[in-house]
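Participant: using only what follows, build the 3D model:
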Amino acid sequence: MIPPRRTPRSRRTAVTALAAVTALLALNAPACASAHTAGGGEDPRGHCASSRQSDRGSARDILRIAEQAKRELKLKSVILRVTDDGRDVVTSALGESMTGVPADPAMHFRNGNIAISYMGTALMRLVDQGRVDLDAPVSRWLPHIPHGEGITLRMLASSTTGLPDYVPAPSFQQAVTANPFRQWTPAELVAISTGQKPWYEPGTNWNYSHANFVLLGAALEKITHTRLDVLLQQEIMGPLGLRETRNSFTPEIPEPALHAFTADRGRYEESTFWNPSWTTAPGAVQTTDICDLARSAAGVGSGELLSRAAYEEFLNPGTVGLGHPTATCPATVCLAQTEGTHYGMGVIVLNDWISQHPLFFGYSASMAYLPSQSLAIAVSTTQDPGSVDGHTAHTIVQRIAAALTPDHPIPDFG
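Facilitator: Now for the predicted structure:
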């Protein structure tokens, strides 16, 4: 089901429900972090900043939910932003970036697979412009890819190619654990996937595979004769006004940087500058801040840059009903795609919400957008020793959504 687009309404009912949900928390919740002297989520210099009045109303209640989640999940930091039809409801940061360094909304963190939603949107913009056919074989632009004549652009963007994911491959896991600073090339990454037998015939099933998006980035460059970072700036970040979202071909994070820590290698250590070159296509390995993440949720989730027809295909390119476990594609990777919960073109449709939630060595982030109410939720988290594993930012987004819009819960996905 395609959700309606940008139909704002009063949030009195949702705020009343939120106040009731959080009333029980108020007796035990500590005071929220003090707000910066700024309004609208930006300081006078245009930097992302805490809301001026985060100590009252729905902003206060959202922060209580975040504070409780931070304690329960044992998180080092939680940075969040909620907007209603583009207007700031609350923007704040809880906890620390490093010992003695408070977290701040202006801090930059890894954008991860949020950039995949940009690539999917960029592809659909090319369709809108009449520059490309979704069902054209990728061999037209990437002739050396095995079985490329049977794989289409649609399949790359919707992750239905049958290519195994290189991330869980033992050879990759061993290599990245031994040297998390290694610079990976697209050829090395794709070779891990194409060196394995396809899990199914292209277009007949679904599984998340990072290789699909490495190849999609390469195809977009060939189609447009434009470097991917430049293309995404022209087609996505520029039009959406994402001033703090940018690519880097190194592990650099612009200052101020949110620092990350993880125990993934058996000891709690800093992972801020571990190399993210393996996460997606070169040119889409990005950093962002929480204001841009919330803006991305709204811009991508509403289909702001797309025609109605392209937006509908973006949300469901034919993935509903796919995701059948087989002998070569187990249930852990071939996840069932239902009408309400399925993968689009670089986004996840979770009932009425359009979402994406990256996870990278100590960093977790999540964006979610409810088109019927123009509500955007963005959260970024980092880990303390003993933190709960997994998509902790998405867990907090789910809790905020359950309080704000109890009739529109966000389910789990993957």
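Participant: use CA for all of it now, contacts and neighbours both
Facilitator: Noted.
Participant: name the helix or strand for residue 117, please.
Facilitator: helix 114-128 (DSSP states H and E).
Participant: helices and strands around that helix, which ones?
Facilitator: Helices and strands touching helix 114-128, by 3 or more CA pairs under 8 Å, 6 or more residues apart in numbering; DSSP states H and E, are helix 210-224, helix 228-232, helix 290-301, helix 308-315.
Participant: now show me the structure for the sequence below, then we'll compare the two:
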Amino acid sequence: MRIRIRRGLPRRTLRAVATTVAACLTAALPVTAAPAAPRQPADLAARLDRVIQDTATRAGVPGVIVGLWRQGQPRYVRAFGLADKDACTPMRPDLFMRIGSETKTFTVTALLQLVDRGAVGLDDPIADYVPGVPDGRHITLRQLAEMRSGLFPYSADTGFQHLLQTEPHRQYTPGELLAFAFAHPNRFAPGTQFDYSNTNTVLLGLVVEKVTHRALRDDIRDMITRPLGLDRTFLPRAAEFPSPHAHGYTDQTPTGAEADATDFNPSWGWAAGAMISDLEDLHAWAADVATGRLLTPQTQAERLAAVPTPAPGDAYGLGIDINHGWIGHAGSLPGYQSLTIYLPAQRATLVILLNTDIRSNDENPSTLLGRAITQVVTPGNVYADASDQN
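Facilitator: The predicted structure is shown next:
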């Protein structure tokens, strides 16, 4: 859920990172989630340690949590760096983290459960559920879920961008978010192009609420997280953030200076990007969403009938990304990035959680880490840039 692009890290930021790491050297050592648990073979674990630390250091990442699980192999769980730079608090694998656009996988799963119940149809027009959508009689729920509606992304509106940077604690309603989008003409005719837009998923969140007559956060809890035992995953009402959690660092400020975004209000992402989770819950969710545990086989097949995106080797299904064989989603919002993906061919799961969204050489640090790790463990399926789908 990026708002603006910044190329590379300025020298002053690199110097600050180096100074912080030097001052908190002991906190930068790796930490395992369960020291007594079996680990990867020593040579592979050591290689992953080096690759992750080197990549995170080059990208200026304060702290990162990584979990890798593969069928028949011991798990690899580590936390590197700092959860709080001021207090020199080390990152830990059990911290709550904001997960940005991974929220889309939950919102669309709730919608698809309603499809399975016969309460909605994927080819229903959005105008049947939400009034005032430009060309809403010709935009279907399927096109919204697969990012082919043509609706303008509200997060690209300059007025919204200004408010996000100058009033980061502001509480937004879905209607306010959509007003930013609907002030612009649609970008193309429905179904003719791919264009990643948070507007689409906010509308789908409203559809779920319209059908269930309940708040989306309650639907996600009762339809998804509670049945699956994801007790540390939820959609917040505002800026609440349970402890323990990592501090997040962003450069999405009026001057571009780094700021602590921990208490920024994520309501601007709502159904598209406001959720909170942790490593172990996302480990379980990765396989559940990729294999359609909560859906009928027919609906899951429709979900995975992905449309190619402009990025080579990447395609987007119904609220889910398929990237060089990996199924899942990335997430980004001020201060935090995440990546949760599942590789069916090897029954492998990779979860990456980090406490910055500051780009490095025009790439998301989550992408850099995902690529570096998969180059080591799945060289035939290397995660790559998914057209900045965060």
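Participant: after superposition, what is the TM-score?
Facilitator: Scored against TM-score structural alignment, normalised by the length of structure 2, the superposed chains reach a TM-score of 0.84; 357 aligned residues with a CA RMSD of 2.5 Å.
Participant: quick one: the helix holding residue 117 of structure 1 to helix 290-301, angle?
Facilitator: 40 degrees (axes from the mean of the first three to the mean of the last three CA atoms, to 10 degrees).
Participant: is it possible to get a markdown table of the helices and strands packed on helix 114-128 of structure 1 that adds mean neighbour count and distance to residue 58 of structure 1?
Facilitator: As requested, those are exported to a markdown table (neighbours: other CA atoms under 10 Å; distance: least, CA to CA, whole Å):
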| stretch | mean neighbour count | distance to residue 58 of structure 1 |
| --- | --- | --- |
| helix 210-224 | 21 | 38 |
| helix 228-232 | 20 | 35 |
| helix 290-301 | 27 | 17 |
| helix 308-315 | 19 | 30 |
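Participant: right, and these - which one's nearest residue 14 of structure 1?
Facilitator: Among those, the nearest to residue 14 of structure 1 by CA to CA is helix 290-301 (18.6 Å).
Participant: what about that closest one, how far off from structure 2?
Facilitator: Compared with structure 2 after the fit, helix 290-301 of structure 1 shows a mean deviation of 1.7 Å (mean CA distance after the TM-score superposition for structure 1).
Participant: which residues touch that helix?
Facilitator: Defining contact as CA atoms under 8 Å, 6 or more residues apart in numbering, one finds that helix 290-301 of structure 1 is touched by 41, 48, 79-83, 86, 91, 105-108, 117-118, 121, 240, 242-245, 305, 353-355, 367-371, 374-380.
Participant: for the longest strand seen in structure 1, buried residues please.
Facilitator: The residue-count maximum for a strand in structure 1 (DSSP state E) belongs to strand 87-98. Of all the residues in strand 87-98 of structure 1, those buried under the rule 16 or more other CA atoms under 10 Å are 88, 89, 90, 91, 92, 93, 94, 95, 96, 97.
Participant: can you check stretch 235-246 of structure 1 too?
Facilitator: So for stretch 235-246 of structure 1, counting by 16+ other CA under 10 Å, buried means 235, 236, 237, 240, 242, 244, 245, 246.
Participant: same check, this time on stretch 303-320 of structure 2
Facilitator: 303-304, 306-309, 313-320.
Participant: aligned partner of residue 59 of structure 2 in structure 1?
Facilitator: In structure 1, residue 59 of structure 2 lines up with residue 73, judged by TM-score structural alignment.
Participant: go on, residue 110 of structure 2?
Facilitator: Correspondence of residue 110 of structure 2 to structure 1, assessed by TM-score structural alignment: residue 122.
Participant: count of neighbours near its match?
Facilitator: Using other CA atoms under 10 Å, residue 122 of structure 1 has 20 other residues around it.
Participant: returning to that earlier point: taking the buried residues of stretch 235-246 of structure 1 together, which two end up most distant?
Facilitator: It's 235 and 244 that sit farthest apart of the buried residues of stretch 235-246 of structure 1, by CA to CA, at 15.5 Å.
Participant: any idea how far residue 355 of structure 2 is from residue 231 of structure 2?
Facilitator: From residue 231 of structure 2 across to residue 355 of structure 2, the span is 21 Å (CA to CA, to the nearest Å).
Participant: related to what we said a few turns ago, any figure for the gap between the match of residue 110 of structure 2 and residue 211 of structure 1?
Facilitator: Counting by CA to CA, the gap from residue 122 of structure 1 to residue 211 of structure 1 is 18 Å.
Participant: name the SS class of the counterpart of residue 292 of structure 2 in structure 1, please.
Facilitator: In structure 1, the residue paired with residue 292 of structure 2 according to TM-score structural alignment is residue 303. Recorded secondary structure, residue 303 of structure 1: coil (DSSP: H, G, I helix; E, B strand; the rest coil).
Participant: and residue 303 of structure 1, how close does it get to residue 38 of structure 1?
Facilitator: Computed as CA to CA, the residue 303 of structure 1 to residue 38 of structure 1 distance reads 30 Å.
Participant: more crowded one of those two?
Facilitator: residue 303 (20 against 16).
Participant: quick check: closest non-adjacent residue to the more buried one.
Facilitator: residue 311 (5.4 Å; CA to CA, 6 or more residues apart in numbering).
Participant: wait, that neighbour sits on residue 345?
Facilitator: No. Taking CA atoms under 8 Å as the definition, residue 311 of structure 1 is not a contact partner of residue 345, at 9.9 Å.
Participant: which neighbours do the two have in common?
Facilitator: Residues touching both residue 311 of structure 1 and residue 345 (CA under 8 Å, 6+ apart): none.
Participant: where do the strands sit along the stretch 101-250 of structure 2?
Facilitator: 249-250 (DSSP state E, counting those that start in this stretch).
Participant: show me what the longest helix belonging to structure 1 is packed up against.
Facilitator: As assigned by DSSP state H, the longest helix anywhere in structure 1 is helix 57-73. The contact analysis (3+ CA pairs under 8 Å, 6+ apart) places helix 57-73 of structure 1 against helix 12-26, strand 75-84, strand 87-98, helix 392-404.
Participant: for the buried residues of strand 87-98 of structure 1, which one is nearest residue 127 of structure 1?
Facilitator: Using CA to CA, the shortest approach to residue 127 of structure 1 within the buried residues of strand 87-98 of structure 1 belongs to residue 88, at 32.9 Å.
Participant: now do the same for residue 170 of structure 2: its match in structure 1.
Facilitator: Checking TM-score structural alignment: residue 170 of structure 2 goes with residue 182.
Participant: likewise residue 98 of structure 2?
Facilitator: Under the alignment (TM-score structural alignment), residue 98 of structure 2 maps onto residue 110.
Participant: give the contact list for that match.
Facilitator: 253, 286, 287, 288, 360, 363.
Participant: just say helix, strand or coil for the residue most central in space within structure 2.
Facilitator: Closest residue to the average C-alpha location of structure 2: residue 331 at 1.8 Å, with CA atoms, centre = their mean. Three-state call for residue 331 of structure 2 (three-state DSSP): strand.
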